[in-house]
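A.B. asks: Return a 3D structure for these sequence lines:
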Amino acid sequence: MTEVELLVDSVYATLLDRIVDGRLAPGSALSVPALALELGVSRSPVRESVQRLVAEGVAVTVAHTGARVATVSLADLDEVLRVREVLDGLAAAEATAVVDADGLTRLEELLDAGERAVRGPVDPAGDAALDLRFHALLRELSGNATLAETLRRLEVRAHLFGAGLWADQRHRELAVAEHRGIVAAVAAGDVAAARARAGAHVAALAVRMRRAAR
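C.D. replies: Alright, predicted model coming up:
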C-alpha cells in the first residue's frame, strides 16, 4: 500500500470514527476544505475519503451544498436491523464452527475491555469504538469475507441512528451482557446458540433504538 493510500485510509477512519461516535451527527456538513485544514492534510485524501463514505451510504451528496453525514430514519433503521439480525447470527454461527484458541482469547479481551468501560464514566466514543471492534472481530473470525464486508456497512448505518444510546448506562450494561452471552456460546462450540444469541442481540438493540427515538 502506498503512502497516499495509507493517508486516505487514515483520514477515512478518522471521519468514520467521528460519525459513529456522534461527533459528526447525521446531517453534519463534510466540508473538504474545512476538514483538510482541521486534519492538517491536503484536500485530496479528504475528498477521496468523503467519496468513499458516500459510496458506502454513510454520507450523501446534496446539490449546491456538498456532502453531509447521512440521516437514517426509523424505517431505514428497521430495514437495516432486520437484515443484521439474520446476518449477525450467521457470522456468529460460522465463527463458532472455525474459531481457535487465539480467536477466543481476542474475544475475551474485548469483552473484558467492555466490562471495564461500563464500570467507568460514560464515554460514548469509547463504547461505540469497542462495540464496533467486537462485531468486527466476530465477523473476521467467521472467515467469510463477503459476509464481513456486508455487515460492516450495515453496522455503520445503524450506528448513525444509535450513537446517542451510548450515553445511557442501562444500554451500555445490556450490550456488554449480550456480547458475553454470544461469546459463551462461541466458546462452548454451540453453533445454534451462537446464532440465536447474536440475532437476539440485534433484535434487542432494535427495541432500544425505537424506544430512544420516541
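
A.B. asks: C-alpha only now, for contacts and for neighbours.
C.D. replies: Noted.

A.B. asks: Could I get the full set of strands for this structure?
C.D. replies: Listed in chain order, the strands of the chain (DSSP state E) span 59-62, 66-69.

A.B. asks: what would these look like in JSON lines with distance to residue 16 and mean neighbour count?
C.D. replies: What follows is the strands of the chain, written out as JSON lines (distance: least, Cα to Cα, whole Å; neighbours: other Cα atoms under 10 Å):
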{"stretch": "strand 59-62", "distance to residue 16": "10", "mean neighbour count": "18"}
{"stretch": "strand 66-69", "distance to residue 16": "10", "mean neighbour count": "20"}
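
A.B. asks: And the contacts of stretch 90-101?
C.D. replies: With contact meaning Cα atoms under 8 Å, 6 or more residues apart in numbering, stretch 90-101 is reached by 138-144, 147-148, 182, 185-187, 189-192, 194-195, 198.

A.B. asks: Now the second one, please; I'll put the structures next to each other:
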Amino acid sequence: MLLGRHPWRQNPALPAIKASTFQLQRPPRPNPSPHFAVGSREPSSLAAEEMGKPKQYWLLKTEPGEWSWDDQVASDGGVAKWDGVKNKQAQKNLKSMRLRDLCLFYHSGAKARRVVGVVEVAREWYEEDGGDGGGGGDGAVDVRTVGEMRRRVELAELKGDGALKGFALLRQPRLSVVPVAEDVWERICELGGGYEGDGRDAGEGEGEGEGEGEGEG
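C.D. replies: Just a heads-up that it's a prediction; the model follows:
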C-alpha cells in the first residue's frame, strides 16, 4: 500500500493520534486597558477637532494708561489675563475665542488710537474665582505676546482704507473686543508691514514713526 498517495489514511500499525493534538493553541487576548484605549483615542480626536476649525482673528482694545503694550510685554512670560470686560457683546466675543487665535492689540484713548502689536489666546474663557461683579458672569481669557507691529497702524489710516469698509471696529467703535475677518486681518498686517514673529524677515527697515494721530471720536 502506498501511504504517500493517501496521507489522510492512518497506518493501522501506528497508534491512533487524536486530531486535537494538532490544533494550534491561540494565545489568550489581553484585555485592553481602558486607560490605554482612551489615551490612544484622545490625541487624534483632539487633533482632528483642532484641524477642523479655522483660525479666528480678533482685536482687543485697551487704554495705555490702564494696560499698555509695554505692560503686556513685561508680564510674566508675556502672558496676561484679559478681564474687566462688561459689555455683553464683547463678553460673547471673548467666550468665542479659541486657543491660539490671534488678536490685534489696539491702544484706544484720546491720543493713542492705533494697532500696536499682536497677541495670541493662551487660555480660553474661564470664570474668575470670587469675582465680585454683581451679576456674575465675570471672566477672562489669557493672552500671550507674539510681537510688535513693524509700523503702528493709526485709526485714521484704517478709516481711510477702502478695503476695510464694514470692519466692526469702525462700525462699533465702543466695542472693546472685535472680531476681525481674515481679509481684514491680512490688510491691517500689510499696512503695518507685518509683526515680529510672523515669519517674515524683520530686517526690512520701515521707520517706526508713531504718527501724531489726533483721534477723532
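
A.B. asks: And the TM-score between these chains?
C.D. replies: Here the TM-score for the pair of chains, by TM-score structural alignment, normalised by the length of the first structure, is 0.24; 100 aligned residues with a Cα RMSD of 6.1 Å.

A.B. asks: just the buried members of the contacts of stretch 90-101 of the first structure?
C.D. replies: In terms of neighbour count (16 or more other Cα atoms under 10 Å), the buried residues within these are 138-142, 147-148, 182, 185-187, 189, 191, 194-195, 198.

A.B. asks: How about the contacts made by residue 201 of the first structure?
C.D. replies: Residue 201 of the first structure makes contact with 85, 175, 178-179 under the criterion Cα under 8 Å, 6+ apart.

A.B. asks: cool, residue 108 of the first structure as well?
C.D. replies: Going by Cα under 8 Å, 6+ apart, residue 108 of the first structure touches residue 183.

A.B. asks: Give me the distance between it and residue 11 of the first structure.
C.D. replies: Taking Cα to Cα, to the nearest Å as the measure, residue 108 of the first structure falls 30 Å from residue 11 of the first structure.

A.B. asks: for residue 60 of the first structure, same thing?
C.D. replies: On the measure of Cα to Cα, residue 60 of the first structure and residue 11 of the first structure end up 18 Å apart.

A.B. asks: From the structure, what's the count of residues near the residue lying closest to residue 146 of the second structure once chain neighbours are set aside?
C.D. replies: Closest residue in space to residue 146 of the second structure, ignoring its immediate chain neighbours: residue 119 at 4.9 Å, by Cα to Cα, 6 or more residues apart in numbering. If you count neighbours by other Cα atoms under 10 Å, residue 119 of the second structure ends up with 26.

A.B. asks: doesn't residue 119 of the second structure fall inside a strand?
C.D. replies: Yes: note on residue 119 of the second structure: a strand contains this position according to DSSP: H, G, I helix; E, B strand; the rest coil.

A.B. asks: can you pull the buried residues of the longest helix along the second structure?
C.D. replies: Identified as the longest helix of the second structure according to DSSP state H is helix 34-51. For helix 34-51 of the second structure, a neighbour-count test (16+ other Cα under 10 Å) marks nothing as buried.

A.B. asks: For the next helix or strand after it, name the packing helices and strands.
C.D. replies: Sequence-wise, the next helix or strand downstream of helix 34-51 of the second structure (DSSP states H and E) is strand 57-62. With contacts taken as 3 or more Cα pairs under 8 Å, 6 or more residues apart in numbering; DSSP states H and E, strand 57-62 of the second structure sits against strand 102-107, strand 177-180.

A.B. asks: and the ones you listed as TSV, adding distance to residue 169 of the second structure and mean neighbour count?
C.D. replies: TSV is the format used below for these (distance: least, Cα to Cα, whole Å; neighbours: other Cα under 10 Å):
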stretch	distance to residue 169 of the second structure	mean neighbour count
strand 102-107	10	26
strand 177-180	6	22
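
A.B. asks: can you map out the helices along the first structure?
C.D. replies: With helices called from DSSP H, the first structure shows them at 3-20, 32-39, 43-55, 74-98, 101-119, 124-142, 145-162, 169-188, 191-213.

A.B. asks: for the ones you listed, which one sits closest to residue 68 of the first structure?
C.D. replies: helix 43-55 (8.7 Å; Cα to Cα).

A.B. asks: who's in contact with the closest one?
C.D. replies: Helix 43-55 of the first structure is contacted from outside by 4, 7-9, 11-12, 16, 30, 32-33, 35-36, 59-61, 67, using Cα under 8 Å, 6+ apart.

A.B. asks: Which of those has the largest number of neighbours?
C.D. replies: residue 59 (25 neighbours).

A.B. asks: Return the residues in contact with that one.
C.D. replies: Counting by Cα under 8 Å, 6+ apart, residue 59 of the first structure has contacts 50, 53, 67-70.

A.B. asks: For the most centrally placed residue in the first structure, which non-adjacent residue is spatially closest?
C.D. replies: Note on the first structure: the residue nearest the mean C-alpha position is residue 132, at 3.9 Å, using Cα atoms, centre = their mean. Setting aside the residues directly before and after it, residue 132 of the first structure is nearest to residue 155 in space (Cα to Cα, 6+ apart), at 7.9 Å.
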